[in-house]
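*Asks:* Have a look at this prediction, sequence included:
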Amino acid sequence: MRAGMESAKWSGGEAIPEAAGIHDLLKQLPSKRYPISNNGNPGGATETRFKARVTKQYLIHGSIGPSCAVAWFNDGVLTVWTHT
């Protein structure tokens, strides 16, 4: 443990965006549409239209997907890759 701690080399990642501007930032990021269905008839035009913006502040408390770590001990050097 102590040898690992003394020889560990950390690299920084990208800065976390400010929470106050996260929703505007998300609109600027690249996106891709995934149609649910291209079948059927939308039923014709209507005069009623709705427009809304609904947001929720992000809660960063844990991963939303699977997590994994891989360790490789080679020539006396331990290398660890992890999601964190």
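*Replies:* In hand now; what should we look at?

*Asks:* contacts, neighbours, all on C-alpha from now
*Replies:* Noted.

*Asks:* and the nearest residue to A69 once chain neighbours are set aside, how many neighbours?
*Replies:* Excluding its sequence neighbours, the residue lying closest to A69 (C-alpha to C-alpha, 6 or more residues apart in numbering) is T82, at 4.2 Å. By other C-alpha atoms under 10 Å, 9 other residues sit near T82.

*Asks:* Next one for the comparison:
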Amino acid sequence: MSEDQAALLSEVSEVLESVLNRKVELKPEMNIVNDLGLDSIAVMNFTMALEDKFDISIPLHDMASVVTVQDLLNTLSALRSDA
């Protein structure tokens, strides 16, 4: 994992912890729904918090293809570079 990806993972972890109000140790291979136990409302809140944190808009069709934490990091990296 590159230094940029590691920094992004740390930021994403902070956002998720603030949404869930609990400590979370994210790993790139983790499944966001199954491994983290997020329901649809938590995913929606997490997505909105990410949009606020990174000042981006995450299209629904992009989020539909996000399954793992690594997928999320790749999506966020792409969206941030487009901004």
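*Replies:* Nice, I can see it. Just so you know, these numbers come straight off a predicted model, no measurement behind them.

*Asks:* Kindly provide the TM-score of these chains.
*Replies:* TM-score of the superposed chains, computed with TM-score structural alignment, normalised by the length of the second structure, equals 0.19; 30 aligned residues with a C-alpha RMSD of 4.2 Å.

*Asks:* hmm, back to that, from memory the residue nearest to A69 of the first structure sits against V70, does it?
*Replies:* Yes. With contact defined as C-alpha atoms under 8 Å, T82 of the first structure counts as touching V70 (6.5 Å).

*Asks:* The residue nearest to A69 of the first structure and W72 of the first structure, how far apart?
*Replies:* Going from T82 of the first structure to W72 of the first structure by C-alpha to C-alpha, to the nearest Å gives 12 Å.

*Asks:* which helices and strands does the longest helix anywhere in the second structure pack with?
*Replies:* In the second structure, with assignment by DSSP state H, the single longest helix is helix 3-20. Applying 3 or more C-alpha pairs under 8 Å, 6 or more residues apart in numbering; DSSP states H and E, one finds that helix 3-20 of the second structure contacts helix 40-54, helix 69-82.

*Asks:* same thing but 7 Å
*Replies:* For helix 3-20 of the second structure, the packing partners by 3 or more C-alpha pairs under 7 Å, 6 or more residues apart in numbering; DSSP states H and E come out as helix 40-54.

*Asks:* Quick check: what element follows the helix it packs on along the chain?
*Replies:* Per DSSP states H and E, the first helix or strand lying C-terminal to helix 40-54 of the second structure is helix 60-64.

*Asks:* State the helix or strand in which L78 of the first structure lies.
*Replies:* strand 77-82.
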